[in-house]
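Peer 1: No sequence on hand, only this structure:
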């Protein structure tokens, strides 16, 4: 990132979701840029990995008015990264609080700061749901498929409307599937790739769009300061999508394992997942199979990511092949592969 569009040293920034995968990488970069970092973290959050950094911690809930008011006071930039991740039994209201209510509180509080410069809101490409005619772009219709995506879409739509009415400077980033060393998001798939037989539901050609966490956080930082990013939404991902089978093949090749894909029809697994979810809900237990996990193999996620490059000059530094290999080697180093 050039000095022309860079968070200035001494800038007062607030980050939510700082203890998460993306948030922790973003925090480290902000500290290295000599920003004055404030972070909101629940009392139950483990901040030990970030204790060595000069961070002002505000302990509390991101949807609590007093916590937010305290954290936002005097800041110039807000990076709203916090998210409620999908968990069995998590009430719908929890997603709404973390995604929608927190966005409202943060944005309204930002208006009270005379020196405020930019609200960077991290959404998700999931607001577009399944892409019938890939690739989708920023103007494609919203079609969220679950409560996580629905509340992310609600928060984003609210922010667009609120910012326009109140002249709040803001940018929305919709990341593709975030991955890289430090996260386990793709660990199950990587494990499948190195098994004697790699079981893939469907034909393996389902499109899957990735973004490496290092590239994503660079994009977030650029969007915070670039004048042409104000009021815009950007899909952030690799230049093009890959395939599920393609990911598995790179993993196997990286670890010098034979790659033997076996394709199974997905429909029976959808029926099984639906029955398992219904039964597990009645029994109040964690399902061993979800419909969304089956959908991972069958629903295309492919996006046109040109806008963020053409409008504000963002460039990806890590190719899918390099990032997948890097992540596979990290998993192996941890003893997980």
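Peer 2: In hand now; what should we look at? Quantities reported herein were computed from a predicted structural model and do not represent experimental measurements. Residues are numbered from 1 along each chain as shown.
Peer 1: Could you use CA atoms for every contact and neighbour count after this?
Peer 2: OK.
Peer 1: The stretch 51-200 of the chain: helices as residue ranges?
Peer 2: Using DSSP state H, counting those that start in this stretch, the helices found in the stretch 51-200 of the chain span residues 65-72, 92-96, 102-110, 147-166, 187-193.
Peer 1: next up, a second structure to put side by side with the first:
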């Protein structure tokens, strides 16, 4: 009996490695595609900015390769090359295989109500705009598109490390006021990816799988931003004026383009910290996916690890 083969792009990254490990644990053979080897399985080199990936033998594809965050100074085109053009190259190789394309809640415009999948798209940053354009191609090709919000967990290179670097004088300064927001544990995202792709069965086949379309992915309930940041950093939160933070981010972006250094506060980081994005995950829950992991679980594991 041959195990099903799941191809994971971006498998050396934070989210991609979690998906690859979860797929292997579920009994699948894993093909890791990217510039660097993934944590398990077979490695096949693929640079998303050029050429199509080798998907020979793959039964299903989970696409997580992406340019994330803010474009490095002078390299705005990289985001389009990876998130849009890379998607087009991927779709050429996928053919009629099932595809799970991992997007982001950064594709949404802001809304005061819980955001459903039919909320207008657009994005506020280069990342959000190029992810919206890339997922449009994937949806047109019949893919399942997952939209997580602010993924966290062990190995997170973006959200929590950035917050911890913001600790100054025994406190964290955040653009006020406090907001409710959705977060996504990387384990919940990995579980959604496998559920959407179809889980390996005892007969060596993939069973289940979600109908094509877009699905929000997040932890079961939203969080207080200030409570999460205070718990993660171990210090109290103090607020600064939002207009001041926006000015700092704008100046930092301009300076970074001149110096080619990353700004201390970027527009992407500001959006993550100030946009009250709460996702309605009803559509994903209807597929029998359950987000079991919470931010409290993550903190408890960190405490046990010392």
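Peer 2: The structure has been received and is ready for your questions. Being a predicted model, the structure only gives us computed values, none of them experimental.
Peer 1: quick revisit: switch the helices of the stretch 51-200 of the first structure over to CSV; also include distance to residue 245 of the first structure and mean neighbour count.
Peer 2: Compiled in CSV, the helices of the stretch 51-200 of the first structure are given as follows (distance: least, CA to CA, whole Å; neighbours: other CA atoms under 10 Å):
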stretch, distance to residue 245 of the first structure, mean neighbour count
helix 65-72, 43, 19
helix 92-96, 32, 17
helix 102-110, 37, 21
helix 147-166, 25, 18
helix 187-193, 9, 19
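Peer 1: so which of the ones you listed comes closest to residue 240 of the first structure?
Peer 2: helix 187-193 (19.8 Å; CA to CA).
Peer 1: average gap between the closest one and the second structure?
Peer 2: Superposing on the second structure and averaging over aligned pairs (mean CA distance after the TM-score superposition for the first structure), helix 187-193 of the first structure comes out at 4.4 Å.
Peer 1: How far does that helix sit from its chain's centre?
Peer 2: Remark: helix 187-193 of the first structure is offset 20 Å from the chain centroid, using CA atoms, centre = their mean, to the nearest Å.
Peer 1: And for stretch 190-207 of the second structure?
Peer 2: In terms of CA atoms, centre = their mean, the centre of stretch 190-207 of the second structure is found 20 Å from the chain centre.
Peer 1: Tell me the counterpart of residue 243 of the second structure in the first structure.
Peer 2: Residue pairing (TM-score structural alignment): residue 243 of the second structure is matched to residue 267 of the first structure.
Peer 1: again but with residue 148 of the second structure, I slipped
Peer 2: So, by TM-score structural alignment, residue 148 of the second structure is matched to residue 175.
Peer 1: Ok, residue 173 of the second structure next?
Peer 2: Taking TM-score structural alignment, residue 173 of the second structure has residue 199 as its aligned residue in the first structure.
Peer 1: Touching, that match and residue 189? I think so.
Peer 2: No. Applying CA atoms under 8 Å as the test, residue 199 of the first structure and residue 189 come out as separate, 9.7 Å apart.
Peer 1: so which of the helices of the stretch 51-200 of the first structure gets nearest residue 228 of the first structure?
Peer 2: helix 147-166 (15.5 Å).
Peer 1: Okay, angle between the closest one and helix 102-110 too, please.
Peer 2: Angular relation of helix 147-166 of the first structure and helix 102-110 on a 0 to 180 degree scale: 20 degrees, by axes from the mean of the first three to the mean of the last three CA atoms, to 10 degrees.
Peer 1: State the number of residues packed around residue 181 of the second structure.
Peer 2: Using other CA atoms under 10 Å, residue 181 of the second structure has 23 neighbouring residues.
Peer 1: Would you mind finding the match for residue 313 of the first structure in the second structure?
Peer 2: Aligning on TM-score structural alignment places residue 313 of the first structure opposite residue 288 in the second structure.
Peer 1: swap that for residue 299 of the first structure, sorry
Peer 2: In the second structure, residue 299 of the first structure lines up with residue 275, judged by TM-score structural alignment.
Peer 1: how deep is its match tucked in, by neighbour count?
Peer 2: By other CA under 10 Å, neighbour count at residue 275 of the second structure equals 16.
Peer 1: Same check on the one 4 residues further on?
Peer 2: Residue 279 of the second structure has 27 neighbouring residues, counting by other CA under 10 Å.
Peer 1: Just to check, it is in contact with residue 114?
Peer 2: Yes. With contacts counted by CA under 8 Å, residue 279 of the second structure reaches residue 114, the gap being 5.2 Å.
Peer 1: tell me the secondary structure for residue 8 of the first structure?
Peer 2: On the three-state scheme (DSSP: H, G, I helix; E, B strand; the rest coil), residue 8 of the first structure is labelled coil.
Peer 1: Residue 224 of the first structure versus that one, what's the distance?
Peer 2: From residue 8 of the first structure across to residue 224 of the first structure, the span is 11 Å (CA to CA, to the nearest Å).
Peer 1: Comparing the two, which shows the higher neighbour count?
Peer 2: residue 224 (25 against 14).
Peer 1: That one matches what in the second structure?
Peer 2: Matched to the second structure by TM-score structural alignment, residue 224 of the first structure sits across from residue 197.
Peer 1: Could you tell me which residues make contact with its match?
Peer 2: 60-62, 98-100, 206, 208-210 (CA atoms under 8 Å, 6 or more residues apart in numbering).
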